[in-house]
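Chemist: Provided below are the primary sequence and the corresponding predicted coordinates.
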Amino acid sequence: MGRAYQRKSRLTPWRDSQRTLRKLLERHGRPNSTPDPQYPFTALHRSPVWRLDGVHETEVPQARGSSLIKWLEEKNPAGGLEATLYDLLANDDTFRTQAAYHLLKEYFPHEEWEDILLDVGLQSERFDGFGHPPCVPVGATFPDRQALAAANVHRPRQAGIWGKQDEEAKSVVVSGGYPDDEDYGDEIIYTGQGGQTEGRHTHDQELTRGNAALINSIASGRPIRVIRGAGRHSRFAPPTGLRYDGLYRVEEHWSDKGVSNFLVYRFRLRAIDSIAEISSPVTLRSGGEGDSAAAPPPSGNPRPGRRASEVQRVIRSTAIANWVKGIHQHTCQVCGIRIATPTGAYAEAAHIRPLGSPHNGPDDPSNILCLCPNHHVAFDFGMLTVESDLTVIDRATGERSPLRTVSDHRISAEHLAYHRDHHTLKMTTAG
C-alpha cells in the first residue's frame, strides 16, 4: 500500500524487498516470532490481491525451510499487489484510507498506528494532532480508549478533552460523563472538564487545562475532532465502543449553574464536514455606493426551529441577514467601514442574542447588527457591548462611541441587555 501511495513500482524483486520486509516484521510482527520475510512474500500468491511475476503458481515450493529461500534466490521473482488494486490504492484517497483503517483495526488494534504508517510509507511525518488523523475515516469505530489513543484520534485515556491551556484543543469525547451535555447531532452543547470527584459534581469548574484549550480553539477557528462514546445519553451515540464523528468548530462558550448547582463551562460545537450547511454562508452583495434596501424587512422567526435528517441544526434566514446588511449599505455599525470586493460590498450579520440553546434568540432584524468581520468577532467575544442608549463600549480600551443606525432598522434593547449581561457573567467567572 505504501508503494502505491508513493507511486513506486508495483512489483519488486525478492532480493530488493527482503530487507525491508524483515525490518517490518521485526518491528510489527507477532511477539517472539522469527522475522522470516520469505513466507509472507510467497504465501500471498494464493491471494487474489498479490502477484508473483515471472513464475508459475505450481513452481512455488509449498514446504517451509531452506528450499524456499534457495528457490527465491535462484528465481528472484518480483512480488507486488494486483494491478487493479494497486491503481485504486494509488489514485483513490478514500479507498486507501478505508483499506488501511480496516487492516490496522483488524491486526494492530492497540499498537501505535503512526509507527506502522511511517514505516510502510503511508505517512510522511508525525501527526501534529490537529484535523483528521492519517488513515482514520469519519465513522471509524474503536473498542476502547487504548485503541482510540493508538490511532491518534484521542490520546488521553481518561480526560474528555485533548489539549493544553496554552494551545488549541485537538479532540473531545462525548460520552455522557456530564448531565449538562446536549447532543443534537451536528450541534453539541459540550460541558467542560473538572468539578467532579469520583464521578460526582462537587465543585465549580475552572477556566484551565482543556477548558482553556477549547477557548483557544474559538479564537483560532481551528476545528477539533469529536468522538462519541456508547450509552443512552444520546440517540447519536454508537451502540458500543467509541466512534470518530469528524471535525467540529468550537463556536462560543459561556458559564452556567449546572444541574448539580455548580458552575460549569459550556461550549457550542458545530459540525463542519458531516453534512452540508442548511443555509448559505455570509454572502457578497453587488451594487454601488447608493444601494439601499427599500423593501420592508422580511418577517422574522421568534423561535427558529431545527431541521432534522439524522442531525439537527438551527435554521437561519439568509433573507433577513441580507435585508439588515442592505439597509445599512453593507457598512459596519461600529466603525463605519464598508468593505469593497471585486464582486460587491461585504459585511456580516451578527446576531445579538445567539439563536441556539440555551440563548434561544429570535431570527429577526431586531436581533441583528451589520458589522465588519473584526467587529463581528469582538462583539461575539463580548469585547464590544452596546448600552441601552446605543453607545458602543470597547472593553479592551474603554472607548465609547455611538452605534450607527438607520430609522427603518429597530434594534431590540432587550437583546442588547441580554448580550451585556451574558458577557459580563462570562468575564466575571473567568476572572
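Modeler: Great, that's in hand. Numbers count the residues shown, from 1 in each chain.

Chemist: Every contact and neighbour count from this point should use C-alpha atoms.
Modeler: Noted.

Chemist: Buried residues, stretch 12-29. List them.
Modeler: 12-14, 17-18, 21-22, 24-26, 28-29 (16 or more other Cα atoms under 10 Å).

Chemist: if I pick residue 421, what's in contact with it?
Modeler: Under the criterion of Cα atoms under 8 Å, 6 or more residues apart in numbering, the contact list for residue 421 is empty.

Chemist: got the buried residues for the helix or strand it falls within?
Modeler: Element membership for residue 421, per DSSP states H and E: helix 413-430. Within helix 413-430, the residues scored as buried using 16+ other Cα under 10 Å are 413, 415-420, 422-423, 426, 429.

Chemist: how deep is residue 173 tucked in, by neighbour count?
Modeler: 23 (other Cα atoms under 10 Å).

Chemist: Below is an additional structure, to be compared with the one above:
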Amino acid sequence: MVTDGGLARVVLTDRRFGVREDFLQRRLPAAVAEGVIASRRHLNPGLRPSAVAPLRTVVSALTRRELLGGLAPGRSLPFDPLPALERVTSRAMARHTFGPGADAVAGSASDLLEALSAMIGNPFALPANRVTPARRRILRHYEHTMGLVRALLRSRMEDPDAFPDHAAQVARGFDAARLEECAHMLVGALLAADRVPGAAAAWMLLCLSDHAPQAERLEPEAALFAQHLEDGQAPPLSSYPRAVAFVREVLRLHPPTWLITRTATGPVGLGGYEFSAGHTFMLSPYALQRDERVLDDASRFRPERWATSAPPGFFLPFGQGLHRCPGQHFALSLLVSILLTVVHEVRVSRAPGTVTADPRTTLLPVGLAVTLQPRSARSGRGVAAAAGGGGGEPLPRCLA
C-alpha cells in the first residue's frame, strides 16, 4: 500500500508498474498488456472536450427523463437516485459511441457490470480461471454485449464515413481482423461509463443537499447552461467555472474509483525498498486527496479551492500516466451537465439517515435518499412534462 503522494505518482506514471488484468479479471501477458495501451489511444480523439461538448443536450434530456421524470409539482418522496443516474451515464456513453438506438447496448453492458460486481471485491470468489455459476453468468452477459457491439462495429469498419459517432472514429484504427479486440475495448468503455460516473453524480446530489449555499451559487451558471442548450450552443466547460469546481471537489472527497492497483512488470525499487516482478502496489485516491499534510482543510467541501488552479496535492480520480482514464473529459462534461440541469430544475434535500461509503468495488453512497422540489412554476411545468404520458422529456431528434 503506497500512502505517500510522490511515490504514488511514480507508481502511476512509471512504465515498470502496469495493469495486468482486463475487466473480466483475466491475466494478460506482458505483450498483450502493451498492445492494450496502444489500442486505447484510438479512443482519445472521440473523447476530447470538443468531441463530447455536443453531448450535453442529450445528458440534460436524459437527466430530466430518468432522474426528474417521476416528479410531480409540489410532491416529492425520498428515493435512491443511483439507479436513475446510472441509466443517465450509461445511455449517454452508449449514444455517444453508437448514436441512435443504442439503449439496448447500454442495458446489456449494465447487466454485465451487475454480474461482475458480484465477483469483484468478493473475498470468497474463486480465481478467474475457475468455472463457477457466477463466472458463467459473467461470460453469458459478456458474450451478449459483445454480440451487440460486434454487429454495430462491422458496419462501421465497412463504411466509417456513414456513421458520425465515436465507434466509427475508433473503427478507423482497426481492420476486420481486429474486430474482437476493438469490440472488447468498447465494451470496457461502456462499463466504465456506468457505475463510476453514476456514483460520482450520486455523491454530487449529496453535496448539493449538504451545502445549500454552494448550490445557490450555481444558479446563474445553471440558467446560462439552459440558455446555451436552448440556443444550440456548446461552449467550453470553462464557461461554467463554479460548476466545474463543484464537480472537482466532489471527485476529490468522494472518488468513485477509490483504490488503484498496479503490478511490477520487473524488479523495481520504491521508497528505498526493492521488489521483484509480480508485486502488486495499491494506492487510494480517497486517502491521498484528503491528506492534510499537502492540502489545507482537506476534509472540508470547499469548491472555491479550485477557483484559480488545481489545489496543491494529488488529484487522482482519473488516475495518471499511461493508464489514465481516457474518458476524463467525457466524465467532467457529463457531471457538469447533470449538475446544472438538476440545479436549474429542482432543489435537492436529503432524507434523514446515515449515508455510508461502500468501498467493496466502486465507492457508493449507501443509505442516500433524496427529495427533489421544483424551483418554480416554470421548472415545475418542465418536470411535470417529463413525467407525462409522452414517456418523458423528448430527446433531440437526431438521437431520439
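Modeler: Yep, it's here. Since the structure is predicted, the reported quantities are computational estimates derived from the model, not experimental observations.

Chemist: Superpose the two chains and report the TM-score.
Modeler: Scored by TM-score structural alignment, normalised by the length of structure 2, the superposition of the two chains gives a TM-score of 0.21; 135 aligned residues with a Cα RMSD of 7.0 Å.

Chemist: returning to that earlier point: a markdown table for the buried residues of helix 413-430 of structure 1, including distance to residue 369 of structure 1?
Modeler: Putting the buried residues of helix 413-430 of structure 1 into a markdown table (distance: Cα to Cα, whole Å) gives the following:
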| residue | distance to residue 369 of structure 1 |
| --- | --- |
| 413 | 12 |
| 415 | 11 |
| 416 | 10 |
| 417 | 14 |
| 418 | 14 |
| 419 | 12 |
| 420 | 15 |
| 422 | 17 |
| 423 | 17 |
| 426 | 21 |
| 429 | 27 |
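
Chemist: Quickly name whichever of those is closest to residue 99 of structure 1.
Modeler: Ranked by distance to residue 99 of structure 1 (Cα to Cα), the buried residues of helix 413-430 of structure 1 are led by residue 426 at 46.3 Å.

Chemist: Quick check: the closest one touching residue 255?
Modeler: Yes. If you go by Cα atoms under 8 Å, residue 426 of structure 1 and residue 255 touch, sitting 6.1 Å apart.

Chemist: biggest helix in structure 2 by residues?
Modeler: What stands out as the longest helix in structure 2, according to DSSP state H, is helix 133-158.

Chemist: and whichever helix or strand comes after that one, what does it pack onto?
Modeler: Once helix 133-158 of structure 2 ends, the next helix or strand along the chain (criterion: DSSP H and E) is helix 166-171. Here helix 166-171 of structure 2 touches helix 82-98, helix 133-158, helix 179-192, going by 3 or more Cα pairs under 8 Å, 6 or more residues apart in numbering; DSSP states H and E.

Chemist: Out of those helices, which is the most enclosed?
Modeler: helix 82-98 (a mean of 24; mean count of other Cα atoms under 10 Å).

Chemist: for structure 1, which strand is longest?
Modeler: Longest strand in structure 1, counting residues (DSSP state E): strand 242-257.

Chemist: Show me what the next helix or strand after that one is packed against.
Modeler: Going down the chain from strand 242-257 of structure 1, the next helix or strand is strand 263-271, by DSSP H and E. Strand 263-271 of structure 1 sits against strand 187-191, strand 242-257, with contacts defined as 3+ Cα pairs under 8 Å, 6+ apart.

Chemist: Just the buried residues of the helix or strand that strand 263-271 of structure 1 is followed by, please?
Modeler: Per DSSP H and E, the first helix or strand lying C-terminal to strand 263-271 of structure 1 is strand 306-308. In terms of neighbour count (16+ other Cα under 10 Å), strand 306-308 of structure 1 has no buried residues at all.

Chemist: Give me the secondary structure label for residue 357 of structure 2.
Modeler: Counting by DSSP: H, G, I helix; E, B strand; the rest coil, the backbone at residue 357 of structure 2 sits in strand.

Chemist: ok, now how distant is it from residue 331 of structure 2?
Modeler: Per Cα to Cα, to the nearest Å, residue 357 of structure 2 is found 21 Å from residue 331 of structure 2.

Chemist: of these two, who's got more company?
Modeler: The neighbour count for residue 357 of structure 2 versus residue 331, taken as other Cα under 10 Å, is higher for residue 331 (24 against 15).

Chemist: Could you list every helix and strand in contact with the strand or helix carrying the more buried one?
Modeler: For residue 331 of structure 2, the host element (DSSP H and E) is helix 328-345. Packing partners of helix 328-345 of structure 2 (3+ Cα pairs under 8 Å, 6+ apart): helix 49-52, helix 56-62, helix 195-210, helix 219-230, helix 241-253, helix 377-387.

Chemist: again, 7 Å this time
Modeler: Judged by 3 or more Cα pairs under 7 Å, 6 or more residues apart in numbering; DSSP states H and E, the packing partners of helix 328-345 of structure 2 are helix 56-62, helix 219-230, helix 241-253.

Chemist: closest to residue 9 of structure 2 out of these?
Modeler: Nearest of these to residue 9 of structure 2, taken as Cα to Cα: helix 241-253 at 16.1 Å.

Chemist: Between helix 328-345 and that closest one, find me the angle.
Modeler: 120 degrees (axes from the mean of the first three to the mean of the last three Cα atoms, to 10 degrees).

Chemist: before we move on, the earlier item: just the ones of the buried residues of stretch 12-29 of structure 1 in strands?
Modeler: Taking DSSP E, the ones among those that sit in strands are 12-13.

Chemist: ok, the buried residues of stretch 12-29 of structure 1 vs residue 84 of structure 1, which is closest?
Modeler: For the buried residues of stretch 12-29 of structure 1, the minimum distance to residue 84 of structure 1 (Cα to Cα) is 16.6 Å, reached by residue 12.
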